[in-house]
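Asks: Structure, please.
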Amino acid sequence: MDWHHNILVFISAAFAAGIWQAGLYSWKLPVLTGLAVLLLLVSAGRVAAKSRQAFWPLLGLFFIAGMLHYTQDRLIRADDIGYYTGQTAVLAGVIAAVPVVTETEPDSRQVKYIVSVQKIKPAPAGAFIQASGKISVTARYPDRRLKPAAYGDTIQVNGRILALHGYNNPGQIDMTAALKRQNITARMSTQGQTIKIIMAGNTFSWREILADWQQGIAKSLLKVMPVNDAAVLTALLFGGYQGINKNVIHDFATTGLIHILSVSGAHMALVAGLLRWLGSWLRLGSLTTAALAALGVMVYACLSGLTPPVIRAAVMGLISLTAVAAGRENHAPAALAVTALGMLAYQPLLLYDISFQLSFGATAGLVFLYQRTLDSVARLPAWLAGPFAVTVSAQLGVLPLIAWHFNSFPPISVVANIVVLPIIELVIILGLAGVMIFMVAPGFGNIVFVVSSLLIGCVMMITALLAALPFSSVYIPSVGLTGSACYYLLLAWMYGWRPFHGPGPGQLCRQYPRLGLLAVILAAGVLAAYSWYPRPLAVHFIDVGQGDAALVVTPHGKAVLVDAGGSFGSSGFDVGERVVAPYLKHYGVTAVDYLILTHGHQDHAGGAAGVAGAIKINHVLLAREEFSPAVQALLHTKPVITVIPAYAGQSFQLDGVAFRIEQAVGDGALRHQPAAGNEVSSVIRITYGQHTFLITGDLEARGEAALLKQGVLPCTVLKVGHHGSKTSSTEPFLQAAAPEYAVISVGYGNRFGHPHPETLQRLQAIKSLIYRTDKQGAIVFQSDGKNIKVDTFVK
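Replies: The predicted structure is shown next:
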């Protein structure tokens, strides 16, 4: 690339860096505006003078522009619905998206609406006032005779307006940011019968027609193929995981093929490639062929619903086709940079979107690394070298992102892309052809669908076999921003970037073999020393919503998990698999030495089976009570876990950290207590040097009284019992425990009213510093045995 194309890449990177910087710290708009004007004048002067010194002012200008754009984008109108969070109100607005219907029980369903708010009547007010913004409304319909509202309807709904809130843990996919990217600033849960349709929508909605058409295709598929095959084919054609067997999703993820279940750049490239081949076969000419391929990409994007990832893939596909038609394939880096710049200018929050990150990371890997990777495997057969180079280049481009978001890397993806991906591509082509044929001749379309189903069965069998192989997926640690920068610099050097005309890796090894060997030995020694050197004790209180989960990591990396959270109701969301296990992996925990469950309630033990399915658990300490469904699910996971009944006085040590069961179900005063009560919760004391942590589960007043009779030693940190309920944390117990810090694990806006104001007052009376997972997210204490410090995810 020449200088002009290089600078496009650098200014796009500067713009993205400005967005990232503004997301870390708050900046004053007048200051940013002044800096932007100053840099604009300097840049314009140097560009007019055709000076090469315009490079740095231009980079600074786009960096400030990114900061300015992000800061401006986060401003919301004064009448936005987000300002009414915490209030009960009646609001009126128009349903702005096709409602999503989920069957929850045989006779009930849940409907999610996106409402564009027009007016609101807060509880104290007597009349409606103007409002704006969008709100996500989840309504439960217990009776099928109740008809949900439709897209375009003007509705009126009343309820409590809540702020957007997800699980605030590091390494967690930020679903709140995903909603904000859609301009949704609040949420509400209500009953379907409270929603009144003020005016039925009478406007034309292509999205509603498209949704009905897609549902019709999905129902047609169910008539000729098994349910799971139909769900997989629907995902391959239109995106989404709905209805797909959980094991199939796991196998696709393990083999690195999960991206194919969402409409992405691979789909657009397949459609464009097929149409280009067709145009070449028909001898339509390069320009006509490119136009045909572009039309196909746009039509497919529309049929897939024009979701943000689909739009992004389509735009990238159209730019690539334009470059090919103009004979400018070598300008791909500049085209990629311009695409990223345009998308971030349209929506700066896309920078934090995992789909955006992976799409551009993989594409950048192909643009910058593919040719050299292909050259390095030139001795392989062409049918093998091409797919191998594509897979390796894309994976190298996104490795730090995969480490941060998933902490796992699928080496088997190279084999899967060579063996399985061609079959999947054939299924997509047949599926699209079947859809078109079905609309004209349903009988012939069904034949194509049956063939597609047979191929899907073959794909699922092969992916299951590959996923079951040893080391099909390996753990990789999160390396953070500094580690990622070092990785990309090293990768660039290995692929030919030579700053200051320095030697490459091959030249270095040939000219200085002993020095190279010494460097490798030194690096290995440093890594070994770093992994062996003891770290401070870390006690993590994970944000699991309305539940409990605490992770203890000892100085040499041993891990103990106390409770594992859990979801209420029938949402199907597994907190253990989706929240706790990713948190553990993010902090390098690949095995849990002890899992201690204070008791078997869903909000403490419901996630245990999900954790055990993702991370090895060596021992589990269980309360001596009738096993709840959550505990039974844990005990049925494989491999079999060693179960140890919990007794008062039981203790063990790991790396100098002492764990003691202070109170256990079935002992002493708790022997005759009902097993279903919270007061039977076990209590665990963790001691390291001068500091102790007391974890009380759901302990209530009666359990605290029993504990007081045998004596309660003071503690540094108290995990407040029963999420801060009114019936826990009695004054005598708090006086005896005298915690310097109090941690309340509680869900935002929970229906129980936790933590109770009286409990907070009692904690404040003993001058305990209060931390809450609903406000501060994950809370981490670190101690060297003498000193202690606390850090929170939400500052």
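Asks: CA only for contacts and neighbour counts going forward, please
Replies: OK.
Asks: burial count for residue 707?
Replies: By other C-alpha atoms under 10 Å, 19 other residues sit near residue 707.
Asks: Tell me which helix or strand it sits in.
Replies: helix 701-710 (DSSP states H and E).
Asks: next one: that helix to chain centre, how far?
Replies: Helix 701-710 sits 41 Å away from the centroid of its parent chain (C-alpha atoms, centre = their mean, to the nearest Å).
Asks: just stretch 61-79 next, same as before
Replies: That offset, for stretch 61-79, works out to 24 Å (C-alpha atoms, centre = their mean).
Asks: And stretch 228-243, by the same measure?
Replies: Distance, centroid of stretch 228-243 to centroid of chain: 20 Å (C-alpha atoms, centre = their mean).
Asks: same question, stretch 595-604
Replies: That offset, for stretch 595-604, works out to 25 Å (C-alpha atoms, centre = their mean).
Asks: ditto for stretch 365-376
Replies: Put simply, stretch 365-376 sits 29 Å off its chain's centre (C-alpha atoms, centre = their mean).
Asks: ok, and what's touching that stretch?
Replies: 332-333, 385-386, 388-390, 392-398, 495 (C-alpha atoms under 8 Å, 6 or more residues apart in numbering).
Asks: Another for comparison:
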Amino acid sequence: MIPAQLDIRLVPAAVAVWAVALVGLHLGWLATVLCGVLAAAFAFLAVWRGTGAWANGLLAASVLAGAAAVVVTSHALPAATHPLRELASKGATATIRATLSEDPRPLRTKGYAGRPAGADQVAVRARLSDEPGGSVLLLAPAVAWSALLPEQEVTATGALIMPRGGDFTVAVLRVRGPPIAVGPAPSWQTAADGVRAGLRDAAKVLSPELAGLLPALVVGDTAGLSPRVVEEFRLSGLAHLLAVSGANLAIVCGAVLLLFRLLTAGPRLSGLAAVLALVGFVVLARPEPSVLRAAVMGGVTLLALVLGRKGSAIPALAGAVIVLLLFDPGLANTAGFALSVLATAALVILAPRWAAALRDRGVPVGLAEAIAVPAAAQLATAPLIAALSGEISLVAIPANLLAAPVVAPATVFGVLAALVSTVHEGAAELLVHLAGPEVWWLITVGRRAAAVPDSGVPWPSGVLGGLLLAALLVVVVLLLRSRRFRIVLVLGVVVLVLTAVPVKLLKPQWPADGWAAVACDVGQGDAVVLAVAEPGRAVLVDTGPEPLAVNACLDRLGVDRVPVVVLSHLHADHIGGLAAVLAERSVGAVAVGPLREPAWAMKEVRDTVAAAGVPLIELSRGQRLEWPGLALEVLAPLRSPAPRTSETPLPGTVVNDASLVLRAHTPAGRMLLTGDIELATQAELLASTVDVSADVLKVPHHGSRYSLPRFLGAVRPRVALICVGAGNDYGHPSPLVLHSLAGVRVLRTDLDGDVAVLATRDGLATARRGEPRPPPRR
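Replies: From the prediction side, this is the model:
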């Protein structure tokens, strides 16, 4: 229920402006013109027949909606009729001159097959310099474009493609090489870039993960962020800390206000200093639309704090929404804008009431604020997050509650370090050291929260899912005002716990007793764990495409010591989790095959292994490795790779066919691990004297169609394990392979989750965890 003292008269006008902007973005300029006509009609009605507050409100909403229609049409019509739009529809090539509007943003990939994890491309928005102008999106090589700064003019040639819609982009230009010409950057952008670089350099005194997070937390500089940290923060509900938000601005301006008040400065001088700090921070973090949005929301947040979250906070928020959307209507369709508005509204509407209620029940003031603010923000943003992600996080509120106390000091120390870095490197490093414990705590909270099992409840995604959750939350909040409902709710939670815990205990035990091998569900990639006859010890063959999944699997199995990690070949979906395994397990060695391609992957493995202080060894045909209860034989590659005479990357098929093929002798029988070998190597193995028969087959290449039925038949497996990602784009596993395995017990990680091969008194058995990872969202 909205407190009576809040002034919401401007809220309908803000909603109307937002609605008109969304109509223009999704339905085009003709629909926006119709909105303008309707707004004029309602304005005429309000003037002609209306009296009192409702008429004034209708008039204000109609006039502002009409203004929004004019602004949106002025963006949508030129974009829809731009000459480049027609060329893009034909896939033509064009040369353009444009001024960059933002920093080039890395397009991060998890890494699949021969493509490296990380970012080999950047996306950057730009304004066309030649008439008739307009906004374009450039997709370009990271090497040649990453160092460019906003407001630099570039000339580039590339293939035009149609934009995806939902904004006013004229066209997308896919650039293959460096810019043809680059103009100078403005001095203020160069200065800001120097300060950002100074913070990055000073942060290097911390460990790599901490050094990457601090600039992201302070100024939104994500260049050094670890992909593992990004994923953990997403799962734990802390992703908002990785971008400049209104909270950053409120912290910086609040610190300046506090400092000047401690110096007994007057309110005008203190306010002027806060405004200057706001402007300076915007320049430092880049005056891009998202940062300007954060600045406005930070100003509203600061106003709420100064005014005790009363009085003008809601009108200020509504006014900010109107101004921002009239300035940049494209914000209406961005999740960041909606999340900022919802979180700020929660701060000024829900948080003060909840904090007051907690104080009335004896909770200390600081603790009441610390609980109420993140809880209110998470409640307000939960429907939109559920609509986008398709799940409700059960750890987001606790994680934000634990993270909140250190965000402000880390931000303040980080900003000071950035500013001081231009003057004295040692002082900047000292300030970074002061921020280090706070950043470490944030990573620890994110990591622990992300590792909580079953921390996300599946929920319908999309608009309907978001509206359903919003309605449910509104009903619950209203009912919580009733003492009887609170008692019923508590009893319901108790009953749920008492029923859920036994169900959890009655579920099949995992890991299953006597497991000899487990194919981990790591998405579209391989990771097979082979048990050693010592508790907590196992050999790992491949590490999947990303760090969280393989570590989670090893955690579930209770494996903390790995005598050797074998990388069957150097494609990203087999080596992506290596760094995380080395960071969190005791690893004896890392083994690779004779082929050291792709070159980028070999360098990544070599650097990762060296940083961990673990030896890197090479395996070749005929070698045998033994541990208690486990032996590995290397069956292939059958021959050494030919010397390389060219720097041209090898085709993916060649790298796949050079995979290490291993025969594992386990208590459950013989197991054939085939990496990603394809037709050529399978045919060579059949033509050789190598015995490929086995009780268990790890099906080659995720069950791709490049497998010989004769090879699968020659193995004669009783059990076939297919490591494959749910909803993958490759058509894995192939129906042809599944047909060839008719009569064999087939277990798939996309359907069965982690799957295990067991050694029992009756012989070989299988088990499945039954909780596969959801398919990746596109």
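Asks: Could you pull out the buried residues of the helix holding residue 707 of the first structure?
Replies: Buried positions in helix 701-710 of the first structure, judged by neighbour count with 16 or more other C-alpha atoms under 10 Å: 701, 702, 703, 704, 707.
Asks: swap in stretch 94-112 of the first structure?
Replies: Counting neighbours by 16+ other C-alpha under 10 Å, the buried set in stretch 94-112 of the first structure is 94, 95, 96, 97, 98, 99, 104, 109, 110, 111, 112.
Asks: Ends of that stretch, what's the gap?
Replies: End-to-end distance for stretch 94-112 of the first structure, by C-alpha to C-alpha, to the nearest Å: 14 Å.
Asks: again with stretch 122-139 of the second structure
Replies: Using C-alpha to C-alpha, the two ends of stretch 122-139 of the second structure sit 6 Å apart.
Asks: Need the counterpart of residue 294 of the first structure in the second structure.
Replies: Here residue 294 of the first structure is matched to residue 275 in the second structure, going by TM-score structural alignment.
Asks: what sits against the closest residue to its match other than its chain neighbours?
Replies: Closest residue to residue 275 of the second structure apart from its sequence neighbours, by C-alpha to C-alpha, 6 or more residues apart in numbering: residue 253 at 7.4 Å. Neighbour list for residue 253 of the second structure: 274, 275, 277, 278, 302 [criterion: C-alpha under 8 Å, 6+ apart].
Asks: ok so, going back, would you check the span in the second structure matched by the helix or strand following the helix holding residue 707 of the first structure?
Replies: Per DSSP H and E, helix 701-710 of the first structure leads on to strand 717-719 as the next helix or strand towards the C-terminus. The counterpart of strand 717-719 of the first structure in the second structure, using TM-score structural alignment, is absent.
Asks: now the strands for the stretch 451-600 of the second structure?
Replies: Residue ranges of the strands in the stretch 451-600 of the second structure, as given by DSSP state E, counting those that start in this stretch, are 456-458, 515-519, 528-531, 538-541, 561-562, 565-566, 586-587, 590-592.
Asks: of all the ones you listed, which lies closest to residue 134 of the second structure?
Replies: Nearest of the strands of the stretch 451-600 of the second structure to residue 134 of the second structure, taken as C-alpha to C-alpha: strand 456-458 at 40.6 Å.
Asks: Remind me what the closest one packs against, helices and strands.
Replies: strand 391-393 (3 or more C-alpha pairs under 8 Å, 6 or more residues apart in numbering; DSSP states H and E).
Asks: how far apart are the strand it packs on and its match in the first structure?
Replies: Strand 391-393 of the second structure, aligned to the first structure and superposed, deviates on average by 4.3 Å (mean C-alpha distance after the TM-score superposition for the first structure).
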